[in-house]
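Q: any chance you could fold what I've pasted below:
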Amino acid sequence: MDTNRIKRFATEARNILKAGIAAKITTLGFDKNGNVAEENKPQLMQGGSLWNEQLQTEGFYYQWMSLYNRIQQKGISEVYEEAAYTWFNRLCAIRILQKNNLCSPVLAYADAARTPVIVDEARQGRIPQMKEELRQRLVELLDDDTKVTEQFAILITAWCHDNPIINQCFGSIADYTELLLPNNILAEGGFVDMLNHTEFITDEDFQSPELIGWLYQFYISERKDEVFAKKGKFEADEIPAATQIFTPNWIVKYMVQNTVGRIYLDNNPYETQLQKKWQYLVEPSEMPDEKNTLRYNELTDLKVADLACGSGHILNECFDLLYDLYIAEGYGRGEAVENIFSHNLTGIDLDTRAKQLSQFALMLKACQKDAAFADAHILPHVMDMAHVNPKMDEKALSEACLEFMGGYEDVTGEMLAEDFELLKEAEDLGSIMCFNNDKEYLSMLRHKYAEWTENGTDDCPKNIKQLLPGVQVILALTENYHVLVMNPPYMKSGNMNSVLSKYVKDNYEEGKADLFSVFMQMGMERLVDGGKMAQINMQSWMFLSSFENLRVIFLHNYIIDNMLHLGPRTFDELSGEVVQNTAFVLTKPHDPYGGITLAEIKALPKSEQEVWKQRFYEDTEKDMDESFLGNPKGIYYRLVDGKNCADKKQLFLANKDGNEDGKHIYYPNVEQLNFGKIPGCPIGYWVSEKFISKFEGSNLGENSIARSGFSTGNNDRYIRNWYEISKSEEKFDFPSMNVYSSSKIKYVPFTAGGCCRKWYGNLYSVVNWSDTTQMHRPRTTYSQLYFHEALTWNEVTSSSFSARYYPQGLLFEHSGVSMFPNDNKYYYLGLLNTPILAKYLALMNPTLNNGAEVVSKVPFIYDSQRSLNISDNVQQNIAISKSDWDAHETSWDFQHNELLSIDTSTYMENIDYKIKKHFEETGEHISLSPAAPQLGSLEWRMEQYKTKWERKFMQLHKNEEELNRQFIDIYGLQDELTPDVPLNEITILQQGEISIE
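A: You can find the predicted model right below:
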């Protein structure tokens, strides 16, 4: 499937339709703001209406007034969107049905004049069912060959109402929408013309229900850009566009096969044929604990749902797998489909348009299995949040709820009224709504819903009929599912509107940082014991501190079966998404505590904890975490280095069964409870138990202080490079800047961030700190630490972590964290610049942020026997890096050009270096007799300059590798880390002074 072409089709179609509809609205008398002059409104007359001095049908008047009222209610832009999408999805759906031989080719051209077949047939007397008034209007129009568009509008609207699948999935076309069919809909290059040519979409594409999802994804992509461009909070009608992402097909298969498929295999262990078909099924590394295995009686018992179903991609894959299960067990095709729709599959989405496409995609699946479903006699169980709020006042609603439950004094009626009060916020909250979960109430509600709908809804009282959509949603969101599979919406808390934000904080405290983590919490609460949930969401929940409480809950209460750590570039480039992702499968273990959570038990006094433990376990000495979960082991796949989605797929398939190819992809038997031993509980599956065990000792923060410094709030006003200030403003003596007096000094040097540089450097900034700016002085923090020597690093960096030393006399700014060790500062600096530190940071917080809190938690092992040697090595590195920094005029300690510093001493050191280098490379001892120094030769000085800095560079390289070797030995990580340092990671000579090969 060429998604580039599909994207072009969807975006071009949207723009063509919107432009055509805008033009049509103008011809109907509306201005660009949706206003209409009084003389441009139609007048109702006996037997018709008068508009624009022309006689129209009576129906035109009511259609026009309906359009007018809709524009006043929603605004003209929203009506553009609504009408454009109405025609887009229906006409695309008709074309898909046509290509699947499920309807006649009504949109195809009957002749070279681009007359649609449906118009051509009407001219021959074959007219779809329609109201008599419309039929008369059509007959009049058919006499005029110039009125093809008007003919087509009436015919295609009637056809949509008459076709069971289109009508049932998409509903009736609003009465005014027919008026808004663009005048250019049949023009060359118009929307129907685009549909009738395969330049964009191939016949093979039309056979795939996946096409529907891609069309929807790309159709709303520009709307999504518009929503994000405005910044701030997302309103209810913007949430769908802001949160829709189409999931790559192979990841959907992974999630479905490892949930629905795995549960089936647990209950049918001798099944092999289906298992061979499931390419993405992960075999557990050990037999699952029987007490956490879900058992069911019949396939019809399995309840599978996607509570953020979008256009139905995941539901389609669930359908396919469930269908295969039914066929394998001997069911007929039609019976299998009916069971899936009636018993197994549920979908919910906030967006009505997505719900419509999801239903249509599933109906297409059903018809591809058995054409008998083309009459839409049964529909898949997919819901949205439209029509869940009855149009009645509070008293009438309360009475209707009591009547629904069958008794005017019944407390269940009051509970239903409470749930309908919550449904008023359905367009903001969607599937995360928490309704009354009283078992008797829910049992009664299901019973009453079945009673009211047993013989259809035509005979239901009007007030009861208004309750049915809301009751259906309540029942769906209080159901206990065996499987949930979702790609939930992604939305940071800062983008949540006030209604959504408050509800999330009140009901999903641990997951409140993002909407996807709210769905994680909600999903596990909706599962039966032993049930499984699969999601693809953002990897941030695995590591960031804002999700720490959520991780604690999941690590101690649920089981991670397996995970694909996908990282960046997961979604197709065309989706425009730059998020970093993870896909995973969780099991909800059987709850031995009878409904009370493990966290609640641990909050009890010790004596009461023992009561709970004795109630369920004989071994009261056993740790509660372990006794509850059994210290489960999961399988993890590290796919973060995959260049794109397809590459990640191949990496997974190549390593799925443990065929490790040396790329460190496959991580089996990872003990879940070990993550709790790491500060912040990150999901650090790729590190060894030996590595994790170092957290049991001390850390860098125990004998040091690490802090971020001052913030100016206005860098342009306060901060300068030291060479930008005039001599009259200096009031201190460069380069000796170790004395500070606020009464005499205006500008004070400070350390900030800067480029990736180890050991020393990035010292070029000064800040206005004088008394004359007291009223506007930068915000100070931890001022007692100012002007002391310290170590520093960039708080935010996209490159490698690099730490530096700076002397006393400097301030430090917030973009550069400063660490003040109690002693052994050189030992600390040596550790900070080793791969050990980098690996711990990648575990604890694999983001661009290396804040003081994170670095301070890195394990610290002090080796007194090696300390002196390490300190000497580090001091030499500082000296080399400082000499490199000071060799440039941008350093405030610059003295003179480096070529002038070349002397006899430099020459002799260079000769010694060449002798040693020759021996290291060949094993041969040579003797070099120095020629007389040519101090007057620029060429000779240049040669000596290059050798001098090659010597210093290679010495720094040698020192860094030795430091790495020492610290790797101290930490006992010889099997996990190498001391090697690539030459391009040595951070002197950054200005290309010489090239070191």
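Q: C-alpha only now, for contacts and for neighbours.
A: Fine.
Q: can you pull the contacts of the nearest residue to Val382 once chain neighbours are set aside?
A: Excluding the flanking residues, the one nearest Val382 by Cα to Cα, 6 or more residues apart in numbering is Gly347, at 4.4 Å. Residues near Gly347 by Cα atoms under 8 Å, 6 or more residues apart in numbering: Ala305, Asp306, Leu307, Ala308, Cys309, Gly312, Leu315, His381, Val382, Met383.
Q: which helix or which strand is home to Gly347?
A: Here Gly347, judged by DSSP states H and E, is contained in strand 345-348.
Q: same check on Pro749?
A: Element membership for Pro749 (DSSP H and E) is strand 747-751.
Q: just the buried positions in that strand, please.
A: Residues Tyr747, Val748, Pro749, Phe750, Thr751 are the ones in strand 747-751 that count as buried (16 or more other Cα atoms under 10 Å).
Q: could you dump those residues to JSON lines with distance to Asn715?
A: Listed next are the buried residues of strand 747-751 as JSON lines, based on distance: Cα to Cα, whole Å:
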{"residue": "Tyr747", "distance to Asn715": "13"}
{"residue": "Val748", "distance to Asn715": "14"}
{"residue": "Pro749", "distance to Asn715": "14"}
{"residue": "Phe750", "distance to Asn715": "13"}
{"residue": "Thr751", "distance to Asn715": "14"}
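Q: one more, for comparison:
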Amino acid sequence: MAFDDKTRGRLQKLVTECRGLLTDEFRIQVQQTYGLDPNTGAVTPLDRLTHLSAAERETADLLRQTLAHYLASEGLADNADHRVPIIDRIVREQAFTVLNRLAALLMMEARGVLLPAVRQGQQSKAFELYKMVAGSALGETGQAYQAFLFSLFDEFAQELPALFDRFAPQGRLFPREAALLQVLAALNHHEIEPLWPQDETIGWIYQYFNSKEERKAMREASQAPRNGRELAVRNQFFTPRYVVEFLVDNTLGRLWYEAGQGASGLRERCQYLLCSPRDVFLRQFDRDDLRPGSVPALVMAAKWDDLPPFDDTDAGLQAMIDFAHCVDGYARVPSEAWDPQTHQSLHEGRFDAYSTQALWDALFMECRTDRHGGDGSIYRTRWFMGACQELLRRCRVTEPQLQVKLIPYRRLRDPRALKLLDPACGSMHFGLYAFDLLLVIYREAWDWEQAHGPGSLDVSTAPDAGLLPLCQTYTDKEDYLRDVPRLVIEHNIYGVDIDPRAAQIASLAVWLRAQRAWHDEGVKAKDRPAVGLGHVIAATAPPAERELREQFAAELDELDAELFRKTLQLLKGVPELGVLLQVERELPRLVRSVFGEHGSLFHEADVEQWRKAEGRLRAALIQFAHATKATYQGRLFAQDALQGLRLIDLCREVFDVVVMNPPFGALAANTKDQLSNSYSRSKSDLLAIMVERGLDLLRAGGRIGAITSRTCFFLSSFQKWREELVLSSARPEIMADLGLGVMDDAMVEAAAYVLEKTA
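A: This next block holds a predicted model:
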């Protein structure tokens, strides 16, 4: 089902209605039940809330600890004025989480994960079965249905804790029966029902939760974002599906297509993958195929003085062309082998006999000659000019189409070693489509290994992963393919967002995509592998409670305590910067400052030192969070610290693909100086900084695909960025000038483009 204007309008109406219902409900609850006034910021002491049950008293206490944690994280003093926006944040987070949970259950029903539980509300089949087991022990229908939903939340929290953990700070409240029934009625409207099987639905829910009016008010209040939330909300534009496909096809899709020498089903599967009959794939030269005494054989043996006269036949010429098609083959051919005087008559007399393929070979050789610095004189003879004219006639092409694209040889990679990052992931729209392509890639990788043997897939880019050949890891293809959706989440797709709600949605989106893959293949829910945590990270503020920090540090040895304090300092600014905070560059200096010097670069000793120390910190934080004496605020402290360690690990990865719809425009006031110093070539606009950072995180030969404002390609303020990044450390591959009206209501002329990292 296409998300056309009418469909999106109906979904926007639903989200607006549900947001209003849930926000009103939770504002009443926090004020009347739990003693937090959203209007004045007043907090009623717990001992005065005598009307609360034991469970409600616990919730009231946890809400107060959450309030204190958020105030500390934002560096705010605990007073009424500062509490008002924090209480508003708590209400907003509770409303968003409940809506996402219910929507997620509806999407699970559509993917065969769950029997109808929300679609028919209290008359649903799953709830009827639940009541048969529970009997009357859970009270009235409304109470029983809430207990039933809570049991589902707890079950799915094992794989999706960011969304379903009922003890997380954003998931403490739940609507009372009257409000819940209104929300369920809205979600189950017949016009909305066809949307639940669609992967994009949850992304549009995220898009519409913040209204256009709210974004407009933010822009009117300040030209530049004033904090991380404003930066996220003001740049929250859902990327159209065709743009997503265009960018992922020509980054991830293109890398796999090229490594497979064009023999991939992606060529037909990817409608926007730009392929051409002029693509020339360089091969790996096989010495066993060389004929003794042939020119290529002598060249490979480097016996330059023993070169025989050039074989002045079609076969001899073809041998040299075949050799030139190999990796660095042309570069190793001595110039004497291409002496135009020796072969003038051949070239002038035989061009009519050449096939179209031979003429393409001629153009290929011309291209290689130019690339390696030769003058290409052999093809600037009358023969070559005549061949070009003949080619134009036969192929009906225009002269600009004569350019041949040389594609370097790369070993086909083990798909478990491929890494794709969206550094501003939102609802993970890029990751969802990449998931589609990765399913094809994994299937083709198995067939390739079966044809070429164990070890034929390259795992050199993941030396620490301990990857065995696929055929040694799985008993058969069926066993392997059943595990592929899990592998995609745990190995391939990475995402970061400064909005914790986006990370919540993104984790859900890729998990649901895995469930749909199993559903489509007829894999029953009980036979689906459990999915690990994945690599979607919220760039949350490092914990700032001094007392808790010192309490935790006291449980560490002296060096680890010092490392922890300095790591928290390093992560300052994460809520506004996300991956733009270049933590991996500062990490070596930080490690050496604590554990001693190991040289001027981040040597293996430093890496190992950090890994061991980080492992100790993780274990200590988990223990701290689960200790019997730990407060709820202490658990929040530990969780935020662990999230910071995960972000550091992500920034130390090297990626094959970066795809994004990054924020653009003016830099946030509180990060402007820091970003200008760190990204001097790109400081004119946030989009330019995001592209530079994306290139930083890529390996050589990797690709970045982005949709941004088109102004970066012609405004003088971007000149340094264009010259020193786009045209120096990268090579532009493709660009589509899209114009206005591409990103929902963003008034910007957009361009989608792909750059290949060259250095």
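Q: ok, so of the buried residues of strand 747-751 of structure 1, who is nearest Ala372 of structure 1?
A: Within these, the smallest distance to Ala372 of structure 1 is 75.1 Å, found for Thr751 (Cα to Cα).
Q: relative to Ala599 of structure 1, which of the buried residues of strand 747-751 of structure 1 is nearest.
A: Ala599 of structure 1 lies nearest to Thr751 out of these, by Cα to Cα, at 44.3 Å.
Q: surely that closest one touches Val817?
A: No: Thr751 of structure 1 is beyond contact range of Val817, at 9.1 Å (criterion: Cα atoms under 8 Å).
Q: any common contacting residues for these two?
A: Residues touching both Thr751 of structure 1 and Val817 by Cα under 8 Å, 6+ apart: Thr792.
Q: these two touch, right, Val388 of structure 1 and Leu423?
A: Yes: contact criterion Cα under 8 Å: Val388 of structure 1 and Leu423 qualify, at 6.7 Å.
Q: any shared contact partners between the two?
A: In contact with both Val388 of structure 1 and Leu423: Gly470, using Cα under 8 Å, 6+ apart.
Q: re earlier: quick one: the strand holding Gly347 of structure 1 to structure 2 mean distance?
A: On superposition with structure 2, the mean distance recorded for strand 345-348 of structure 1 (mean Cα distance after the TM-score superposition for structure 1) is 1.4 Å.
Q: what's downstream of that strand, the next helix or strand?
A: Criterion used, DSSP H and E; the element after strand 345-348 of structure 1 is helix 352-369.
Q: what span of structure 2 is that next one aligned with?
A: Mapped onto structure 2 using TM-score structural alignment, helix 352-369 of structure 1 covers residues 500-517.
Q: then stretch 838-851 of structure 1?
A: Going by TM-score structural alignment: stretch 838-851 of structure 1 matches no residues.
Q: longest helix anywhere in structure 1?
A: Assignment by DSSP state H gives helix 938-971 as the longest helix of structure 1.
Q: and that one, what does it pack onto?
A: helix 825-832, helix 835-844, helix 864-886, helix 898-901, helix 904-922 (3 or more Cα pairs under 8 Å, 6 or more residues apart in numbering; DSSP states H and E).
Q: and these as a markdown table, adding distance to Cys92 of structure 1 and mean neighbour count?
A: Formatted as a markdown table, these follow (distance: least, Cα to Cα, whole Å; neighbours: other Cα atoms under 10 Å):
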| stretch | distance to Cys92 of structure 1 | mean neighbour count |
| --- | --- | --- |
| helix 825-832 | 59 | 23 |
| helix 835-844 | 47 | 20 |
| helix 864-886 | 65 | 18 |
| helix 898-901 | 72 | 14 |
| helix 904-922 | 71 | 14 |
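Q: which among those helices is found nearest to Met1 of structure 1?
A: That would be helix 835-844 among those, by Cα to Cα, at 37.0 Å.
Q: between that closest one and helix 825-832, how many degrees?
A: Put simply, helix 835-844 of structure 1 runs at 60 degrees to helix 825-832, going by axes from the mean of the first three to the mean of the last three Cα atoms, to 10 degrees.
Q: circling back: quick one: which two of the buried residues of strand 747-751 of structure 1 are the most distant?
A: Farthest pair in the buried residues of strand 747-751 of structure 1, by Cα to Cα: Tyr747 and Thr751, 13.2 Å.
Q: what sits closest to the spatially most central residue of structure 1 if chain neighbours are left out?
A: Centroid check for structure 1 by Cα atoms, centre = their mean gives Met538 as the closest residue, at 3.9 Å. Leaving out its chain neighbours, the residue that sits closest to Met538 of structure 1 by Cα to Cα, 6+ apart is Asn581, at 4.3 Å.
Q: and the gap between the alignment partner in structure 2 of that neighbour and Leu160 of structure 2?
A: Matched to structure 2 by TM-score structural alignment, Asn581 of structure 1 sits across from Ala750. Applying Cα to Cα, to the nearest Å, the value for Ala750 of structure 2 to Leu160 of structure 2 is 34 Å.
Q: same question for Asp737 of structure 2.
A: In terms of Cα to Cα, Asp737 of structure 2 sits 38 Å off from Leu160 of structure 2.
Q: likewise for Arg111 of structure 2?
A: As judged by Cα to Cα, Arg111 of structure 2 and Leu160 of structure 2 stand 16 Å apart.
Q: more neighbours: which of these two?
A: Between Arg111 of structure 2 and Leu160, counted using other Cα atoms under 10 Å, the more crowded position is Arg111 (23 against 20).
Q: wait, that one sits on His519?
A: Yes: using Cα under 8 Å, Arg111 of structure 2 makes contact with His519 at a distance of 5.7 Å.
Q: run a quick neighbour tally on whichever residue in structure 2 pairs up with His313 of structure 1.
A: Alignment of His313 of structure 1 against structure 2 is given by TM-score structural alignment, with His429 as its counterpart. As a burial measure, His429 of structure 2 scores 27 neighbours (other Cα under 10 Å).
Q: with adjacent residues omitted, what lies nearest to the equivalent of Glu271 of structure 1 over in structure 2?
A: With TM-score structural alignment defining the correspondence, Glu271 of structure 1 maps onto Ala263 in structure 2. Spatial nearest neighbour of Ala263 of structure 2, excluding adjacent residues (Cα to Cα, 6+ apart): Tyr257 at 6.9 Å.
Q: how near is that neighbour to Cys712 of structure 2?
A: Taking Cα to Cα, one finds Tyr257 of structure 2 at 29 Å from Cys712 of structure 2.
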